[in-house]
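# predicted model follows, preceded by the sequence.
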Amino acid sequence: MKKMLKNPLYVYGDEVVGVPSHLNFGQYMVTTMWNYGDKIAMINGITDERLTYRDIVKDAMNIAVSLTRIGVKRGDIVAICSENRQEYWSTFIGTSCTGATFTATNSAYTKDELLHVLNISKPKMIFCSQHAYKVHEKTLRSLSYMEKIIIFGTDRPPNTLLYNDLVKNNTNITLENFRAADVVGQTDTAVILYSSGTTGLPKGVMLNHLNILTTCNMSSTMNPKESSLTITPWYHTMGLIGNLRIFANGGYFVYLPKFDSDLYLKTIERYQIVQIVVAPPVLVALCKFQSNYDVSSVKLVYSGAAPLRSDTIKAVKDRFPNVTSVLQGYGMTEATFGVTRDSYDTAHLSKTGSVGRVVSSCIIKVVDIDTKAPLGVNQPGEIYIKGPLVMKGYIGKDRSEDFDDEDFFKTGDIGYYDEDRCFFIVDRLKELIKYKGYQVPPAEIEAVLLQHPSIRDVGVVGIPHADAGEVPRAYVVVQPEANVTEDEIKNLVKEKLSNPKHLRGGVQFVKEIPKNPSGKILRRKLREMSQIRNEAKSKL
């Protein structure tokens, strides 16, 4: 009987999300985007090149037909290795229309990194930018499963196909005579993305058509009538799925290939950007960057990928004088996109520091780290999630390792919800520093250090200690021409935080903090730096 009743300790989202009965992501995007006609969908913030919805759909349908003619079918894997560029979206949607699975890789990967992710998915074909092909040609040619390489641009290297030829082959295709290949939306994998790898090597995340259709059909987080600025690379879920949601709602965005404070603020002024979507480290950098650009157009700031602290929110409102809301969401590749959020139309209900309420169709429980028993209001524990947003699983890994017996996915994130069912994220379970039995969240120490005007960026990890288990060490990036000492930084933490959080592991000054594309600190790389430093000391 208990199984028939809702658990009072679980947090349930609204149960209704409208998705098309065919559960075919490719067909849905083609139809939806075609209906927006000649409306601008995206703008390159550097070149001012613009694409309309019809532009993207026409090319996507042509790509789908051409890929089918050269042998792509349901169940195949088609990859892309490219920086953000206009052909990306028609390639993605066109591939999906063939029934094949699309996988996105980082063009900046090293040889070993690229081999690792491609050997997970084993794509039959790959689309490459000219730059990516020049860098990775030998690696791609060495793969026995890679049958064809398709190049963006006008230069055709030997034994490759050109994207431009594929989109010109079928000039008479219209929405009326086009139909995407049949799929089984609940089980067929639409997209393979790769987990962020903050604690280890990336894993292949399988998202089915239903996963993506569910998030695309939720109410819009951003106002679709206003401009947005994005810098997140499109091989990452925050960029790929986040921008898909904009397309599904008929909005438009300006994009930049990478983050640069001066260029970013200049682009806001040029395009009168109203909404910006950024990770906390980007916000910190923008708030500390001195410039005279007019950023008064910005009204909404949306942040994800890491917790946003109250002092940062205050600095954002000082930097952008007309901002009415600084909102947060919480999600991950394994959940397609976000599982909690605030949105532009519910901003008045948001709470400082909160990542919002559970989204439609999702169920969340917070469990005790040791006993796994469900916890109640204001009790921090590991977050478990369930619903049609949650991935099929990792490629080559048994689901039982990552899901509990109720089919909840174990996120590895520590958080809690309050009496209003608003969620707050504390830190990653694997990133908590274990000092003499105390669990120390590194993000809390980082938030304190970022208040110092001379500190531009910071990352904190635990380093091994014979008596305490682990002690916190801070890696600090100092502002240009600023002076701050190790003792000054240690004393700041002593003044602001309790004894277990003091920097007993010391302070190391570095040029930059390693991060993944969404802005998460790669703590495993900081730990590697600690290990190298300790080994060097032991040799002296």
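Done, it's in.

# drop to CA atoms for contacts and neighbour counts, all remaining ones
Fine.

# show me which residues of the helix or strand harbouring residue 314 are buried.
Counting by DSSP states H and E, the element that carries residue 314 is helix 310-319. The neighbour-count check on helix 310-319 (16 or more other CA atoms under 10 Å) flags 312-313, 315-317, 319 as buried.

# what residues does the helix or strand that comes right after it touch?
Per DSSP H and E, the first helix or strand lying C-terminal to helix 310-319 is strand 325-331. The contact list for strand 325-331 (CA atoms under 8 Å, 6 or more residues apart in numbering) reads 299-305, 308, 313, 316, 337-344, 347, 350, 353-356.

# what's near enough to touch residue 363?
Residue 363 neighbours (CA under 8 Å, 6+ apart): 10-13, 385-387.

# okay, now the one to match up with it:
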Amino acid sequence: MLRNKLYIYGDEDITLPAHIHFGKFILNKFKTFNDHVAIINAATDERMTFKELTQLTVDVALSLAHIGVKKGDVVSICSEKVMEFLPVIYGTLAAGATFSPIDVTCEKEALLHRLNLVQPKILFFSPSGYNKHKESVKSLTFIEKIIIFGESVEKTIGFKDFLSRHASIEDFETTPVNGSEDIALILFSSGTTGVSKGIKISHLNLLLYIWVKDDIVSLGVMTLGNFEWFTSYGIIFTFHMHQKGSTIVFGNNVDARKCLEIIEQYKINIIPATPTILVQLMKLKDLSDYDTSSIKSIIVTGTICHESILEAIRKRIPSTLSVIQHYGMTECGSICSPAYARISPRAVSSIGGVRSLFNVKIVDVETRQPLGPNQRGEICCKSLAVMKDYIGETIDYLDEEGFFKTGDIGYYDEDKNMYIVDRIKDLIKFNNYHVPPAEIEAIILKHPAVREVGVVGAKNEEFHELPTAFVVLESGAQATEQELVDYVDERVSIRMRLAGGVRFLNALPRCAGDKVDRKKLRLMLNNNNLLIK
């Protein structure tokens, strides 16, 4: 067989443990980190060392087994970030069971959709999560026990009472699994293009997810844990950092200013961020009043970040050695990273090169034929890292060659560095052009009065769709619709103009992982009968 010259092939330089068991792998890593701090709650300064984390993981695994949890059973957590959250995940995996996080911010319908898909045997709640959802879960007979992070209430079990079993770390052995087949995680997609899907990730998949080349993460590095642990990226990112010995400093409901306070207090080195977080930081007039000199790397993910925002944050936080975009999906982990760039990218907007064990092709959306450099099409990938399957769904997600169809539009340059444009389903068809809303959003975000923005297409009889912006203004700021329309029109070609105008909101609807929920924005247009003629 010959390699296709239009495909991009990642290297095969990767080493995996023979047991292919994520729980065993992570415990073996933790044992080497000993008294280094693993987790810090920024709100209370409560700390947990890796030795303590390992012991609690062992006790959780044994206690789960004691109440009947075995391989194939599902354990879920519905909670904001708390100190017990990560030990329960690690303990579940060490016990050979499957972990599936439930978004505590879900409303009843979305919550029941997820719970009915994964059917957890054991469900952990924070006190606030239980108070919010207790009526919704009462009728779910597959839930055998509800455990509260804190004191028991009603018919639940308190976390301390649940921890009924203890053994030395040296005497503990993880429950054996078939790493290539048994499911470690069931994660949920962000739901940007429909109902959130359950994604089955094996132990092999998970080990490949966290095997990402980097030169910054090492023992003792301080990482800001600002992504929720019920989101896919929040979990995978934390796993990657912990297996390197990094300390995770977390907070809840952390805005840009609180983020800076945590960075200053704990000398944070690595920040995972979304474009929204970066824009909020960039627009703080007193950013220079905070000590950000400890920051070495900012990792941007979740959605597309325009190069102008990346450049602006580099200038405002000069200590940063790298401000980079990672590209990936819950279904296959990180696909591209600047760490894998073949030649240093010519533009800062590049998402870098294709990572190890991945093959990538760009195909024409209509003909499905592979494309060459600088031609835009759907990004498709093939790898052992690609998920096992969707749960409870029959979806045609592979093409005839077995490549996973990402649904994203992108291209690669002559050096085989990759660029992401937008989601296929988010593209706005305006006067026979496909307009990427992310490019318009990046321009609007530069306006000093704008805090957040989401762009979608308003239905139109003549032009099919008209680019329309939903804008949230900065507190106390003012801007008119015409002002923002003119601001965009002065900076784009005629096909990118805000022909549908601007709508002002107090807040944008968002999916998990901080992505703008464009589906809800379109519904707002439709419900208001905004058929623009």
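Cool, the structure landed. Everything numeric in this text was worked out from a predicted model, so none of it was measured.

# re the thing from before, turn the buried residues of helix 310-319 of structure 1 into CSV, columns for distance to residue 480 of structure 1.
Compiled in CSV, those are given as follows (distance: CA to CA, whole Å):
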residue, distance to residue 480 of structure 1
312, 20
313, 23
315, 19
316, 21
317, 24
319, 19
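
# just tell me what residue 472 of structure 2 corresponds to in structure 1.
In structure 1, residue 472 of structure 2 lines up with residue 477, judged by TM-score structural alignment.

# cool, residue 456 of structure 2 as well?
Residue 456 of structure 2 maps onto residue 461 in structure 1, by TM-score structural alignment.

# re the thing from before, can you give the distance of the helix holding residue 314 of structure 1 from its chain's centre?
On the basis of CA atoms, centre = their mean, to the nearest Å, helix 310-319 of structure 1 sits 22 Å off its chain's mean C-alpha point.

# ditto for stretch 469-484 of structure 1
Put simply, stretch 469-484 of structure 1 sits 26 Å off its chain's centre (CA atoms, centre = their mean).

# hmm, who's touching that stretch?
Here stretch 469-484 of structure 1 makes contact (CA under 8 Å, 6+ apart) with 433-436, 442, 453-465, 501-513, 526.

# show me which of the residues you listed are buried.
433-435, 442, 454-464, 501-508, 513, 526.

# residue 301 of structure 2 -> structure 1?
Aligned partner of residue 301 of structure 2 by TM-score structural alignment: residue 304.

# measure that match to residue 428 of structure 1 for me?
Remark: distance between residue 304 of structure 1 and residue 428 of structure 1 (CA to CA, to the nearest Å) = 14 Å.

# go on, residue 184 of structure 1?
Distance of residue 184 of structure 1 to residue 428 of structure 1, computed by CA to CA: 34 Å.

# tell me which of these two has more neighbours.
Set residue 184 of structure 1 next to residue 428 and count neighbours by other CA atoms under 10 Å: residue 428 wins out with 20 against 14.

# for the residue of structure 2 most remote from its centre, what are its contacts?
The centre of structure 2 is farthest from one residue, residue 533, which by CA atoms, centre = their mean lies 38.4 Å away. Residue 533 of structure 2 is in contact with 460-462, counting by CA under 8 Å, 6+ apart.

# residue contacts, the most centrally placed residue in structure 2?
Centroid-nearest residue in structure 2, with CA atoms, centre = their mean: residue 233, separated by 2.8 Å. By CA under 8 Å, 6+ apart, the contact set of residue 233 of structure 2 is 227, 302, 330, 513.

# turn the residues you listed into TSV, including distance to residue 174 of structure 2.
As requested, the contacts of residue 233 of structure 2 are exported to TSV (distance: CA to CA, whole Å):
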residue	distance to residue 174 of structure 2
227	28
302	33
330	26
513	31
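
# show me which of the buried residues of helix 310-319 of structure 1 is closest to residue 116 of structure 1.
Nearest to residue 116 of structure 1 among these is residue 312, at 36.4 Å by CA to CA.

# is it true that that closest one touches residue 284?
Yes: in this structure, residue 312 of structure 1 is within contact of residue 284 by CA atoms under 8 Å, at 6.7 Å.

# what number of residues lie near the residue in structure 1 that residue 44 of structure 2 lines up against?
Using TM-score structural alignment, the equivalent of residue 44 of structure 2 in structure 1 is residue 47. As a burial measure, residue 47 of structure 1 scores 8 neighbours (other CA under 10 Å).
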